[in-house]
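Novice: Got a predicted structure plus its sequence, pasted below:
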Amino acid sequence: MRPLRNPVVQTSMAWLLSEWMRFCYATIRWTHENEQAAEEVWAEGGGVLCAFWHSRLALGPASWPMKRAQPIKGLVSLSPDGEFFTKAVARLGIPAVRGSSAKKDKAASSKGGTQALRDGLKQLKVGGLAVTPDGPRGPSRQMAEGLPLMAKLSGAPVLFIGLSCKPAIRLNSWDRAVLPLPFGKGAIVWDKAWYPEGAEMSEVVADWTERLTAVEARADAIVGLERI
């Protein structure tokens, strides 16, 4: 049995990860670029989709100021690793909507994709929903249709969030995930969009993929993290 399938191990590792993330967020020197786009959304309240690539999942909570932004939940996969990360992020104040947004996955409905869509749209009536549109299995930086579909159905704005830090640990995972280290440099770069009325889904996916990659690349450039 894989260790992360053990509930006791999950809980212990989730506690360690959440405390490590909290410590890193507090000691990193953050640079914010185009934060006004996010400030407008926070001031208005209500629904908002927050998107960042899966490799920056461990940095995501650093982009959401709990005291002045609307409540937010994260769309997290149903995998055992997803359960582990759900517990860690919940300790940081971000509960989960479980399921996959990857409409490209033919088995998505059996893994909770349909229910996740319903629950995600329900959450967007009151607050934010964080999505990694290339998760849970990739390919890296290739957007599935789940994010634009939810934006189209809900009418909620989308915040593209580029996240980076240096120094950092690069995991040997499919997305080459970035884990923060303390006392370094960090960057959060914002962009905002709505689903264009009458637009073809494929056009939106292509445009949003480019924009999300652009803010991430800009964040990497600010801190000096090598692009992979």
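Specialist: That came through fine.
Novice: from here on, contacts and neighbour counts on C-alpha atoms
Specialist: Noted.
Novice: Can you tell me how far residue 217 is from residue 187?
Specialist: Distance from residue 217 to residue 187, counting by CA to CA, to the nearest Å: 11 Å.
Novice: And the two? Which one has more around it.
Specialist: Shown here are residue 217 and residue 187; by other CA atoms under 10 Å, residue 187 has more neighbours (25 against 18).
Novice: Contacts only, for the residue lying closest to residue 24 once chain neighbours are set aside.
Specialist: Of all residues not flanking residue 24 in the chain, residue 182 sits nearest, at 4.4 Å (CA to CA, 6 or more residues apart in numbering). Counting by CA atoms under 8 Å, 6 or more residues apart in numbering, residue 182 touches 23-25, 27-28, 167.
Novice: Mind putting these into TSV with neighbour count and distance to residue 35?
Specialist: Formatted as TSV, the entries for the contacts of residue 182 read as follows, by neighbours: other CA atoms under 10 Å; distance: CA to CA, whole Å:
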residue	neighbour count	distance to residue 35
23	15	23
24	20	21
25	21	17
27	14	20
28	19	17
167	19	23
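Novice: sorry, back to before: pretty sure the residue nearest to residue 24 is in a helix, no?
Specialist: No. With DSSP: H, G, I helix; E, B strand; the rest coil as the criterion, residue 182 is strand rather than part of a helix.
Novice: Could you check how far it is from residue 26?
Specialist: Distance, residue 182 to residue 26, by CA to CA: 8 Å.
Novice: again with residue 213
Specialist: To residue 26, residue 213 is 26 Å away according to CA to CA.
Novice: In terms of neighbours, single out the busier of those two.
Specialist: Neighbour count, other CA under 10 Å: between residue 213 and residue 26, residue 213 has more, with 18 against 12.
Novice: any idea which element that one lies in?
Specialist: Per DSSP states H and E, residue 213 falls inside helix 201-223.
Novice: Summarise which helices and strands that helix is packed against.
Specialist: Contacting helix 201-223 under the criterion 3 or more CA pairs under 8 Å, 6 or more residues apart in numbering; DSSP states H and E are the following elements: helix 146-154, strand 158-170, strand 178-193.
Novice: For residue 118, identify the helix or strand it belongs to.
Specialist: Per DSSP H and E: helix 113-123 holds residue 118.
Novice: Go through that helix and flag the buried ones.
Specialist: Across helix 113-123, burial judged by 16 or more other CA atoms under 10 Å covers 113-117, 119-121, 123.
Novice: what sits up against stretch 153-164?
Specialist: Residues outside stretch 153-164 that contact it (CA under 8 Å, 6+ apart) are 37-38, 47-52, 56, 59-60, 63, 121, 124-125, 151, 178, 186-195, 211-220, 223, 225.
Novice: on that earlier part again, tell me which of the helices and strands packed on helix 201-223 sits most buried.
Specialist: Counting by mean count of other CA atoms under 10 Å, strand 158-170 has the highest mean neighbour count of those, with a mean of 24.
Novice: this is the comparison structure:
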Amino acid sequence: MLRNIAFIIGYYFYLLLVKTCKIRLVGFNEVEEYWRQKKNIVFCCPHNAILACFIGVDSVHRPNVVLISSLSQDGELVAKLLIKRRFEMIRGSSSRGAKKALLELQKAAKLGKSVGIAFDGPKGPPFVPKRGIVACARVVDGPIFFIHAHVTGSRIWGLKKELRVNSWDRFLIPLPFSKVSVHFEKIPDKSEMNFTDDEQYEKFVLKKVEERTTELYKHIYKK
């Protein structure tokens, strides 16, 4: 009963954000170009910014994208909300349901679908990406885009723009009438970096994502 109430409150708060936040997408034109070429993409973002990222892409055209959500109770609520908002879901994480999720992802890839994943979820450590993002890229045979989101201000002067939850990831909650900027950054692929070894490329991707995330978000852990 309490979880149902939490879902209803969360869903209508999410709708309020979608309706009132001013969204700025940076680099999304490159994503659209890949889609015009009928190529699949792996989107990865830090767990702390997933709500802001979803708000940013909720209303844009997103053909054939599936999202991976954990099997935790929190993951269940997130999946339920996003399904209601017309997102497709695959359930599983590095700790639970990984094999089943990979099989579903393989089926989705064959249908020409891209995939989105929070790379340091569901429990962290923060900013440290799981190897699954590279495995996803191999399955869908497409580039990796690192997504990060930030609340840059409020549309109403004097109104508070965001909250940070005191959780392991310092989860970001944009507030109604805030300005949200969502950035799409392509990670160089194996051929661009002249890597011939898969393991070497995997280390490069994981290091690149961790370093970029730390650069952008390390300030949220300062008191």
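Specialist: Alright, I've got the coordinates. Predicted, not measured: the structure shown is a model, and the values here were computed from it.
Novice: Which of the contacts of residue 182 of the first structure are conserved in the second structure?
Specialist: Retained in the second structure by both residues aligned by TM-score structural alignment, their matches' CA atoms under 8 Å are the following of those: 23-24, 27-28, 167.
Novice: re the thing from before, what's the matching range in the second structure for the helix holding residue 118 of the first structure?
Specialist: On the second structure, the counterpart of helix 113-123 of the first structure by TM-score structural alignment is residues 98-108.
Novice: One more: stretch 22-32 of the first structure?
Specialist: Counting by TM-score structural alignment, stretch 22-32 of the first structure lines up with residues 15-25 of the second structure.
Novice: how far is that stretch from where the chain is centred?
Specialist: From the chain centre to the centre of stretch 15-25 of the second structure is a distance of 17 Å (CA atoms, centre = their mean, to the nearest Å).
Novice: And stretch 51-61 of the first structure, by the same measure?
Specialist: Chain-centre distance of stretch 51-61 of the first structure: 4 Å, with CA atoms, centre = their mean.
Novice: now the most centrally placed residue in the second structure: how far from residue 83 of the second structure?
Specialist: Residue closest to the mean C-alpha point of the second structure, counted by CA atoms, centre = their mean, is residue 45 at 3.9 Å. Counting by CA to CA, the gap from residue 45 of the second structure to residue 83 of the second structure is 19 Å.
Novice: now swap in residue 40 of the second structure and tell me
Specialist: Using CA to CA, residue 40 of the second structure is found at 21 Å from residue 83 of the second structure.
Novice: More neighbours: those two, which one.
Specialist: residue 40 (26 against 12).
Novice: So the more buried one is in contact with residue 113, correct?
Specialist: Yes. The pair residue 40 of the second structure / residue 113 is scored as a contact, 5.9 Å apart, by CA atoms under 8 Å.
Novice: first vs last residue of the match of stretch 22-32 of the first structure, how far apart are they?
Specialist: 19 Å.
Novice: same question, stretch 162-180 of the second structure
Specialist: Distance between the boundary residues of stretch 162-180 of the second structure (CA to CA) amounts to 10 Å.
Novice: returning to what we had before: could the helices and strands packed on helix 201-223 of the first structure go into a markdown table alongside distance to residue 79 of the first structure?
Specialist: Listed next are these as a markdown table, based on distance: least, CA to CA, whole Å:
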| stretch | distance to residue 79 of the first structure |
| --- | --- |
| helix 146-154 | 18 |
| strand 158-170 | 21 |
| strand 178-193 | 20 |
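Novice: Point out the one among those that comes closest to residue 13 of the first structure.
Specialist: strand 178-193 (14.7 Å; CA to CA).
Novice: so the closest one aligns onto which residues of the second structure?
Specialist: Against the second structure, strand 178-193 of the first structure falls on residues 172-187 (TM-score structural alignment).
Novice: centre of the chain versus the matching stretch, how much separation?
Specialist: Stretch 172-187 of the second structure sits 11 Å away from the centroid of its parent chain (CA atoms, centre = their mean).
Novice: again with stretch 116-134 of the first structure
Specialist: Stretch 116-134 of the first structure has its C-alpha centroid displaced from the chain centroid by 11 Å (CA atoms, centre = their mean).
Novice: who touches it?
Specialist: In contact with stretch 116-134 of the first structure (CA under 8 Å, 6+ apart) are residues 45-54, 57, 70-76, 97-102, 140-147, 150, 153-154, 156.
Novice: and those, which of them are in helices?
Specialist: Judged by DSSP state H, the contacts of stretch 116-134 of the first structure include 146-147, 150, 153-154 as members of helices.
Novice: JSON lines for those, including distance to residue 8 of the first structure?
Specialist: What follows is those, written out as JSON lines (distance: CA to CA, whole Å):
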{"residue": "146", "distance to residue 8 of the first structure": "32"}
{"residue": "147", "distance to residue 8 of the first structure": "33"}
{"residue": "150", "distance to residue 8 of the first structure": "35"}
{"residue": "153", "distance to residue 8 of the first structure": "39"}
{"residue": "154", "distance to residue 8 of the first structure": "38"}
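Novice: And those, which two are furthest apart?
Specialist: 146 and 154 (12.0 Å).
Novice: Flag every buried residue along the helix or strand in which residue 16 of the first structure is found.
Specialist: According to DSSP H and E, residue 16 of the first structure maps onto helix 7-27. Neighbour counts using 16+ other CA under 10 Å place 10-11, 13-15, 17-18, 21-22, 24-25 of helix 7-27 of the first structure among the buried residues.
Novice: Show me what the helix or strand following it packs onto, helices and strands only.
Specialist: Next in sequence after helix 7-27 of the first structure, counting helices and strands by DSSP H and E, comes strand 29-33. Judged by 3+ CA pairs under 8 Å, 6+ apart, the packing partners of strand 29-33 of the first structure are strand 178-193.
Novice: Mean per-residue distance, the strand it packs on versus the second structure.
Specialist: For strand 178-193 of the first structure, the mean deviation from the second structure after alignment is 1.1 Å (mean CA distance after the TM-score superposition for the first structure).
Novice: could you give the angle of that strand to helix 146-154?
Specialist: Calculated by axes from the mean of the first three to the mean of the last three CA atoms, to 10 degrees, strand 178-193 of the first structure forms an angle of 40 degrees with helix 146-154.
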